[in-house]
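> predicted model, plus sequence, below.
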Amino acid sequence: MKFVAVLYPGPTERHVDHSGLELLGSTEGALGLAKMLEAEGHELVVLSDRDRAREHLVDADAFITTPFWPTYLSADDLRGARRLRLVLTAGVGSDHVDTDTAVELGITVAEVTGSNVVSVAEHAVMQLLTLVRNYIPAYQQVVDGRWDIADIAAGSHDIEDKTVGIIGMGQIGQRIALRLKGFDVKVLYNTKHRRSTTQEAVFGARFKHLDDLVAQSDAIVLSCPLTAETKGLFDEQRLRSMRPGSWLVNIARGQIVDTDALVDVLESGHLGGYAGDVWYPQPAPADHPWRTMPGHAMTPHVSGTTLEAQQRYAAGIQDSVRRFLDGEPIQEDYVVAQPS
């Protein structure tokens, strides 16, 4: 069988890490698949060039990509892959795959559910604190050789006693809420299916309808999946309905926030800042307007690919590949879409 894995390139600089954990999510690590597949006579093609990957997709039996360096598989891409039976995402989030067409063609789409939820939740809290404490301008002063305390203090706040709204209370949203409890903030949440009273007590969060959450929150964290309902959810109208000076963190998907509207709202000074780990498209082009908009604390979708997360999602990919080779079903909670 032929397996094609499209992963982000290996590091351009030498890094020293004493944890003993391997860099598995890049092309050089290959998710730990090389020895297993090659020992059994299967072909593994590992590359970072997504255009070249489509050449190999034509005769691939399984295709592996990641949310951090995604290959967008359209209906035409899938229809041209005559042998393809499995698409795996090394991580969480398979919105880069046309799942309806995949099911129609008998292709299973799966991802490693839960593999990086801890990593993403920690990143969300970090980005929230980065905005609230005005960290990026303070760091930039150090780099630039400045020492203007007032300039930073004028936009720096305590997070204690603030109201934080979380949109999306899945595994990541729940962990964000739990991590915020120690900061003595008031947590509101909105999600498609309201949690039980017991769960709300554990998370320390109260359910609110979306418009009420937006109006009452000093900061909002987006941790909901990208769907037809959430695409463009934070358009200009909703962005401007947020409290003046409030902060927005997006560790969900870039398309949930309107690209140009966000730039306009930040340039007008209505929001206190925006931190995101997700973009559209990904990788973001060099001229993407979010790179240069004011008041941002962006990262290049690294939240879910810590060394620890890589061990988890690589193990999930290895398990799924093993099951595929043995003719066994993929772990049920990994399956995003499959033929009936």
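Alright, I've got the coordinates.
> CA atoms for contacts and neighbours, from now on please.
Noted.
> ok, which stretches of the chain are strands?
2-6, 43-47, 62-65, 86-89, 108-111, 163-167, 186-190, 205-207, 219-222, 247-250, 273-276, 335-337 (DSSP state E).
> buried sites along the third one?
With burial defined by 16 or more other C-alpha atoms under 10 Å, the residues of strand 62-65 counted as buried are 62-65.
> any chance of the residues you listed in JSON lines, with distance to residue 110 too?
Below are these laid out as JSON lines (distance: C-alpha to C-alpha, whole Å):
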{"residue": "62", "distance to residue 110": "11"}
{"residue": "63", "distance to residue 110": "11"}
{"residue": "64", "distance to residue 110": "10"}
{"residue": "65", "distance to residue 110": "11"}
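> pasting the second one now:
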Amino acid sequence: MPARVVCLSPYSKKQVEDLFAGRHAVDVVTVPDPPAPEAVRQECSVADLVIADKRHAHRLPREVLEQMTRCLLIQMPAVGYDVIDHVAAAGFGIAVANAAGYNRDAVADWTVMAILNLLRRGSWGDRRLREGGWPRPEMMGRELGALTVGIVGLGNVGSALANRLLAFGSRVLYADIVERSFAGVERVPIEQLLALANIVCIHVPLNEETHHLIDTEALSRMQKGAYLINASRGPVVDERALIAALESAHLGGAGLDVFEQEPTPADNPLRRMENVFFSPHVGGATLEAEARVVEVVRDNLMRVLDGEEPSNVVNGVRLGARLRR
């Protein structure tokens, strides 16, 4: 009997079928664009494997998971997996896996781009020139190699960013709950990092512990004129507190690829601020990263169908005897 694969991401049925070509017979089902909670519940209740939503729109809460009695693996084709109640999934024996590291270089590149845009007022100057101006005096900038950069979270992306920053000559600090062995990078408590860094880059997962990790108190610890870069998840930063810190000129600027609400509302005050560089959650969107994530999804789904334990499991589930041998 073919395994039933339900895809919540914006891949076509043929794209998913092609992942298994020549190896396994599968019955692939896609769901309508979000919001479609009833379709998600109905289709996932009879799924053996689920490809979760890379857009973080279709959610898999406890009430859906408890009906997924056949499901072995939920594979997230992204790094963040907060739209899945992975703790509840563990209770039901469902493995949840992510695509850790697939876009590390893409996000690290985006972060450097955001930093340089802020330090050299790149996008600001481009806009002024297009309006007919010649803002040469206003574009006096800073050299990245002369500054201290603090990285909050030295995981896959944070490590890739640190390599790039060291090449610029920056002093690089990091704060992480796990001590990392990384030559040239200094571990300090987050409070010290916030106080010492000219630029603070956030690269942590979103969970209960990191929600609003960067709040009013954290922002007040940062140097006056410092820059905040967030390319992790929007709710890690208290957006209201960030807006206040920018409006008061305590911060010199911010680079944001993520927001508390996505798409961010048209009347979000951040949209009007000339010292904010932002993009619509595309830090990891490169052709190379997309090719890698498809490989990660294919390989992990194939492992389960081949009777092997999946990789990158984030909720500690081992499938054991449930696997088809």
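In hand now; what should we look at? Owing to the predicted nature of the structure, the values given are computational and were not obtained by experimental measurement.
> closest one of the buried residues of strand 62-65 of the first structure to residue 243 of the first structure?
The shortest gap between residue 243 of the first structure and any of the buried residues of strand 62-65 of the first structure belongs to residue 65, at 38.2 Å (C-alpha to C-alpha).
> what's the match for residue 117 of the second structure in the first structure?
For residue 117 of the second structure, the aligned position in the first structure is occupied by residue 130, per TM-score structural alignment.
> roughly how far apart are that match and residue 252 of the first structure?
Applying C-alpha to C-alpha, to the nearest Å, the value for residue 130 of the first structure to residue 252 of the first structure is 18 Å.
> same question, residue 168 of the first structure
Distance, residue 168 of the first structure to residue 252 of the first structure, by C-alpha to C-alpha: 9 Å.
> which one of the two has more residues nearby?
residue 252 (25 against 21; other C-alpha atoms under 10 Å).
> the more buried one pairs with which position in the second structure?
That one, residue 252 of the first structure, aligns with residue 232 by TM-score structural alignment.
> returning to what we had before: want to throw the strands of the first structure into CSV with distance to residue 77 of the first structure?
Output for these, formatted as CSV (distance: least, C-alpha to C-alpha, whole Å):
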stretch, distance to residue 77 of the first structure
strand 2-6, 14
strand 43-47, 17
strand 62-65, 12
strand 86-89, 12
strand 108-111, 14
strand 163-167, 33
strand 186-190, 36
strand 205-207, 41
strand 219-222, 30
strand 247-250, 29
strand 273-276, 29
strand 335-337, 17
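> I'd guessed residue 294 of the first structure sits against residue 270; true?
No: if you go by C-alpha atoms under 8 Å, residue 294 of the first structure and residue 270 don't touch, sitting 11.3 Å apart.
> how about residues contacting stretch 122-133 of the first structure?
136, 155-159, 176, 179-180, 219, 221, 247-251, 272-276, 296-297, 303 (C-alpha atoms under 8 Å, 6 or more residues apart in numbering).
> kindly give a single ChimeraX line that selects the buried subset of these.
Paste this into ChimeraX to select the buried members of these, with burial taken from 16+ other C-alpha under 10 Å:
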select :156,159,176,180,219,221,247,248,249,250,251,272,273,274,275,276,296,297,303
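> and the alignment partner in the second structure of residue 315 of the first structure, how many neighbours?
Using TM-score structural alignment as the criterion, residue 315 of the first structure maps onto residue 295 of the second structure. Using other C-alpha under 10 Å, the number of residues around residue 295 of the second structure comes to 16.
> next one: residue 148 of the second structure
19.
> what do you get for residue 34 of the second structure?
16.
> which residues touch the equivalent of it over in the first structure?
Taking TM-score structural alignment, the alignment pairs residue 34 of the second structure with residue 50 from the first structure. When contacts are counted by C-alpha under 8 Å, 6+ apart, residue 50 of the first structure touches 6, 71.
> follow-up on the earlier one: I figured the match of residue 252 of the first structure hits residue 203, correct?
Yes: counting by C-alpha under 8 Å, residue 203 is a contact partner of residue 232 of the second structure at 5.0 Å.
> follow-up on the earlier one: mind listing the shared neighbours of residue 168 and residue 252 of the first structure?
Listed contacts common to residue 168 of the first structure and residue 252 are 222-225; contacts here mean C-alpha under 8 Å, 6+ apart.
> which one of these is nearest residue 235 of the first structure?
Nearest to residue 235 of the first structure among these is residue 222, at 13.5 Å by C-alpha to C-alpha.
> what is the burial count for the aligned residue in the second structure for that closest one?
The equivalent of residue 222 of the first structure in the second structure is residue 202 (alignment by TM-score structural alignment). Applying other C-alpha under 10 Å, we find 24 residues neighbouring residue 202 of the second structure.
> top of the shared contacts of residue 168 and residue 252 of the first structure by neighbour count?
Neighbour counts for those peak at residue 223, which has 25 neighbours (criterion: other C-alpha under 10 Å).
> now the helices for the stretch 51-200 of the first structure?
75-79, 99-104, 117-132, 135-144, 149-153, 171-180, 197-203 (DSSP state H, counting those that start in this stretch).
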